[in-house]
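**Q** give me a model of this one.
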Amino acid sequence: MSETKIKSVLVAQDIKTLDPTKLTPLSPEVISRQATINIGTIGHVAHGKSTVVKAISGVQTVRFTSEFKRNITIKLGYANAKIYKCTNPECHRPGCYRSFRSNTEDSPLCDRPGCGGHMQLLRHVSFVDCPGHDVLMATMLNGAAVMDAALLLIAGNESCPQPQTSEHIAAIEIMNLKNIIILQNKIDLVKEAAAKEQYGQILKFIQGTVAEGAPIIPISAQMKYNIEVICEYIVKKIPIPVRDFTSDPRLIVIRSFDVNKPGARVDDLKGGVAGGSILKGVLKIGDEVEVRPGVITKDLDGRMKCLPLFSRILSLYAEENDLQYAVPGGLIGVGTRIDPSLCRADRLVGQVLGAVGKLPEIFISLEVNFFLLRRLLGVKSEGGEKQSKVRKLAKDDTLMVNIGSTSTGCRVTAVKHDLAKLTLLTPVCTMEGEKIALSRRVDKNWRLIGWGTIKKGTLIEA
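**A** Coordinates of the predicted model:
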């Protein structure tokens, strides 16, 4: 990632001339301002996920005091980057590939000494930086819901696989993610023989998994070695996802904020901001939107009720770029008129935002077709083989279920063969056919035990 300062000249957007049928993820007015591909960074704790994102995008995803103190990612981090290729034929690969911040102009000059060619914008990507710590598995699964591809980080100075490396691979397998690039990081800390030995371990580990056949790139994120190679592989190995621009818009919320400073005057208060990824359709400034399930309350009899939130879009942002309209892909900040107290501290995470009256139903119980893993991943058990086996589902089991960006507890009320009925602790906005991940509490931590598909469910009473 070059440190060269480049002035920001971006292609203008105009709602009046917007025609969703003519948009593609590579349309200049789209790719200039917002990312259209979501790439997750996954892997074991402290293997360098956040450092790689910073090396490519120039953005520090570790933003909270608690994260700095413990040197781990706790919340989902996010950062956008533009990837370019120099048009000068004398500028050879991989050095002709470069990445810059999201607000960089679309055709900067190549910064390689003696080149002087112009760079051509090829991709605008959004990184979803997932935590690698075992107790934060639910957060990682929420991030996996919006990923189109993944960078799997493996530290060169540790044996492979580490516990969460296996768990994250299983999670992306569940999410049906097929585009993976493996980064053998911290290569500057080991001798060549040790790096080659670990390369063999990686090949053995990915055999038979969704990552089999994925390219393995030796890098040093800290020293910025081989970052251009990652950029080249992102362009060549990760296909542009097929996007639906014409359906009713739907965004899943993975972060939410109150952007007001403490002590702000009443007249200066701004509405809450929802951050997430658009699954389909186009959101425009001025659109009327609905957020489901919305505010969840209980009546005196203990019955749950949901009050969807209705609002208007006041602003749209993709990192530092303001938008007139936003399309699927990338992480988008949606400024609304919703009471900021309902959005602060990620309170809207797991909710769905979209066109009024066009969102899926809200369910309080689900019938799922489930599949269990043979053994627990990421558990170094002292009890050996027996202890790491996944116990079958039984009535009254307490599980955690991940649906899209929602994590909620649930109780198993019935099991028959590979079908289970789950009563949820909090209502979810979802639909039949949606994939879910199932986790069980093992040694005080939630562990991934399997996945399932929603067959049907019980709607919440209006």
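**Q** C-alpha from now on. contacts and neighbour counts both.
**A** Will do.
**Q** was I right about residue 247 contacting residue 280?
**A** Yes. Assessed by CA atoms under 8 Å, residue 247 is found in contact with residue 280 at 6.3 Å.
**Q** which one of these two has more residues nearby?
**A** residue 280 (19 against 13; other CA atoms under 10 Å).
**Q** got the contact list for the more buried one?
**A** Applying CA atoms under 8 Å, 6 or more residues apart in numbering to residue 280 gives the contacts 243-251, 327-328.
**Q** if we go to 10 Å?
**A** Going by CA atoms under 10 Å, 6 or more residues apart in numbering, residue 280 touches 243-251, 327-329, 354.
**Q** from those residues, pick the one nearest residue 53.
**A** Comparing the contacts of residue 280 against residue 53 with CA to CA places residue 329 closest, at 17.5 Å.
**Q** and for that closest one, the neighbour number?
**A** Considering only other CA under 10 Å, residue 329 is surrounded by 27 other residues.
**Q** pretty sure it contacts residue 252?
**A** No. The criterion here is CA atoms under 10 Å, and residue 329 misses it with residue 252 at 11.3 Å.
**Q** which neighbours do those two share?
**A** 146, 276-279.
**Q** format those residues as JSON lines; extra columns: secondary structure and distance to residue 435.
**A** Listed next are the shared contacts of residue 329 and residue 252 as JSON lines, based on DSSP: H, G, I helix; E, B strand; the rest coil; distance: CA to CA, whole Å:
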{"residue": "146", "secondary structure": "coil", "distance to residue 435": "13"}
{"residue": "276", "secondary structure": "strand", "distance to residue 435": "19"}
{"residue": "277", "secondary structure": "strand", "distance to residue 435": "17"}
{"residue": "278", "secondary structure": "strand", "distance to residue 435": "18"}
{"residue": "279", "secondary structure": "strand", "distance to residue 435": "15"}
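**Q** ok, which stretches of the stretch 101-250 of the chain are helices?
**A** 137-144, 163-174, 192-206, 227-237 (DSSP state H, counting those that start in this stretch).
**Q** to compare against the first, here's the next sequence to fold:
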Amino acid sequence: MKHLIIGTAGHVDHGKTALIRALTGQDTDRLPEEKARGISIDLGFAQFRLPSGRRASIIDVPGHERFIRNMLAGITGIDLVLLVVAADEGVMPQTREHLDILQLLGIKQGVVVLTKVDLVDAELLDLVREDVAAAVKGTFLEGAPVVPVSSVTGEGLDRLVQIVDGLLEVTEPKDVTSFARMPVDQAFVRPGFGTVVRGTLVSGRIRTGDRLELLPQGLEVRVRGLQVHGEKVEVAEAGQRVGVNLSGVERAEVRRGDVLAEPGVLRPTDTFAGRLHLLASVPRPLRHGARVHLHTGASEVTGRVLLLDRDELEPGDSAFIQFRSEAPLVVGRGDRFIIRSYSPVHTIGGGGVIEPHARYRRHHAPHLEELRAKETGGRTGVIAETLARRGPVPLAEAELARLIGAPADVLAPDLRALEEAGEILALEGGYWVHRRGYAAFVEAARSALEAFYRQWPLRPGLPKEELRRKAVPQADARAFAAVLGRAVAAGELVLDRDRVLLPGREVRLTPAQESLARSLEAAVRAAGFSPPSVAELRDRFPDALTEELILHLQEEGRVVRLPGDLILHADHLREARERTRQFLRTHPTLTVADFRDLLGTTRKYALPILDHFDTQRWTRRTGDERVAGPLL
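**A** Coordinates of the predicted model:
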């Protein structure tokens, strides 16, 4: 079943609360001050049962200009609006401001309700109709139904109900498959239950027992119970007004504007990028750096509007902006926002969030181009741009989902479509990289290897960790392994044990180098089980390439480097291993003295060879003795 939210809007004392009472039988003015003053001050809520069997929630918002901030806290997430205009007064200042807000928030459909028709004659009603038609011209309400009603006599109410029911029939339902997200517009303590928060669930589902996150505080909370219009439920879905009983948080820790969400999907920001539309009615341009009030979801913060491609924004125009908030803010891609001048406070514009976590430079063409792509490309465009911006550093699918603000299973079809189009590449371990980022990695790796070969012509390749630091230092080990694995599978790089090589790489010695290498190997072989150190070999063969040739002999497996930089011939190492194997077949343990005598050497050399045995798991140390290891 679709769950729908109806919102009201209009000037103070134009009969919004009376209309809801006439439609639902419920009084949405709950505060003593509201009763005393006869006007709505804060948000009110009622359940609306329609002839089709649908049940919608109605949000009653205050119309007085002093309480616009309260109106903004409740209007987000509505599916249809009832713009209320009193027939005895016509369009008034807050009518226009509310209409501007609805337009800026991207509301798609609504009904104009002319209330108090029992107080006017037909001629005045026609004048009000003309007044309304002029006010809504060019907005989403142009051509919308205009329904005269009286909340006192009941005139027109049945027709209004039928029109609303018909419009809701074709209303697109909210996404219950996305992650759970509910802006909090009310919080209180219920005796015997503890902290309760209320709001409109704008996406996903919440179940009793769920663990959620309260943002921007980052508090983990658990759902103890759920209510929808006073009825206890086990599951609440997007499009419903929900009361959530929480454990893990005190009432004092919750504020209007907080967001209850699935853990790990959203994170607070202090700077987001978006497109801002400045109302044509604003008397002067908006200057770069202007301080404003910003409303999004149920929250209000102050901050500064940074214009990214100009110094002033003219009335009626739009531009890319970066909003720098003075307090932590929780927004997702595509969220709508309203800005109001700092003082005096009036609505001056609004728009949509393009990048929730932004650090863009002003007048920087690549950044502006990126914002255009993210604005027009839909979710696939956002995915592609997010990966492209990472360059050669792959993103894990879970992290990509968090940055996009959608669950991984929702992103899956978009990722596959982009992969089939060749725009992005899937890597091992659930990582993704843009095709340009992958090409940049291969180029960086080749450049690093070529520079390495120029410096060390006798070495076959770079250790993996060293290549990571040179080619993609921002990538962690798993991300690097994922993109390296793709390059190896494609034949663009070669992995040899823990070293990365360019394809076809072969180390070829000159005759002089080959002669020196043979001499070094012969010296090591002649030393037997009393291996020389690298320093001793340098002294004996004072050539600039001596140490490089020792490394070359190591790479070819002709010599082995032991602890203490001792160089042992591979044949002697194999002989020592075989002698040890034979000894441990008839002896339970092997001491250093036994090993020394077995090789006919001294303790100075026996210990490093034994340490190497331990490293290779040929032996295992127990106290001062060795026993046979699993690989002996």
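**Q** what's the TM-score for these two chains?
**A** TM-score for the superposed chains, counting by TM-score structural alignment, normalised by the length of the first structure: 0.72, backed by 350 aligned residues with a CA RMSD of 2.0 Å.
**Q** hmm, which of the contacts of residue 280 of the first structure are the buried ones?
**A** Among the contacts of residue 280 of the first structure, those scoring as buried are 243-245, 248-251, 327-329, 354 (criterion: 16 or more other CA atoms under 10 Å).
**Q** for those, which one is nearest residue 40 of the first structure?
**A** Nearest member of these to residue 40 of the first structure, counting by CA to CA, is residue 329, at 12.4 Å.
**Q** aligned to the closest one, what sits in the second structure?
**A** When the second structure is aligned by TM-score structural alignment, residue 329 of the first structure is paired with residue 239.
**Q** not counting its neighbours along the chain, what's nearest its match?
**A** Among residues not flanking residue 239 of the second structure along the chain, residue 3 sits closest, at 4.6 Å (CA to CA, 6 or more residues apart in numbering).
**Q** so for the lengthiest strand in the first structure, what gets flagged as buried?
**A** The single longest strand within the first structure, with elements called by DSSP state E, is strand 445-459. In terms of neighbour count (16+ other CA under 10 Å), strand 445-459 of the first structure has its buried residues at 446-457.
**Q** the inter-axis angle of it versus helix 137-144?
**A** Orientation of strand 445-459 of the first structure against helix 137-144 (axes from the mean of the first three to the mean of the last three CA atoms, to 10 degrees) gives an angle of 60 degrees.
**Q** name the helices or strands packed onto strand 445-459 of the first structure?
**A** helix 137-144, helix 163-174, strand 362-372, strand 398-403, strand 419-429, strand 435-442 (3 or more CA pairs under 10 Å, 6 or more residues apart in numbering; DSSP states H and E).
**Q** any chance of CSV for the ones you listed, columns distance to residue 217 of the first structure and mean neighbour count?
**A** Shown next, in CSV, are those (distance: least, CA to CA, whole Å; neighbours: other CA atoms under 10 Å):
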stretch, distance to residue 217 of the first structure, mean neighbour count
helix 137-144, 22, 25
helix 163-174, 16, 21
strand 362-372, 32, 20
strand 398-403, 31, 22
strand 419-429, 39, 21
strand 435-442, 30, 20
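**Q** out of these, nearest to residue 190 of the first structure?
**A** Per CA to CA, nearest to residue 190 of the first structure of those: helix 163-174, 19.8 Å.
**Q** can you pull out the strands in the stretch 251-400 of the first structure?
**A** Along the stretch 251-400 of the first structure, counting by DSSP state E, counting those that start in this stretch, strands occupy 273-280, 283-284, 288-298, 304-312, 315-318, 321-323, 325-326, 332-335, 352-355, 362-372, 398-403.
**Q** mind putting those strands into a markdown table with distance to residue 52 of the first structure?
**A** What follows is those, written out as a markdown table (distance: least, CA to CA, whole Å):
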| stretch | distance to residue 52 of the first structure |
| --- | --- |
| strand 273-280 | 22 |
| strand 283-284 | 31 |
| strand 288-298 | 34 |
| strand 304-312 | 37 |
| strand 315-318 | 20 |
| strand 321-323 | 22 |
| strand 325-326 | 27 |
| strand 332-335 | 21 |
| strand 352-355 | 30 |
| strand 362-372 | 33 |
| strand 398-403 | 27 |
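**Q** out of the ones you listed, flag the one nearest residue 174 of the first structure.
**A** strand 362-372 (10.1 Å).
**Q** taking strand 304-312 as reference, get the angle to the closest one.
**A** Going by the same axes, to 10 degrees, strand 362-372 of the first structure makes 110 degrees with strand 304-312.
**Q** okay, strand 362-372 of the first structure sits on what stretch of the second structure?
**A** Counting by TM-score structural alignment, strand 362-372 of the first structure pairs with residues 268-278 of the second structure.
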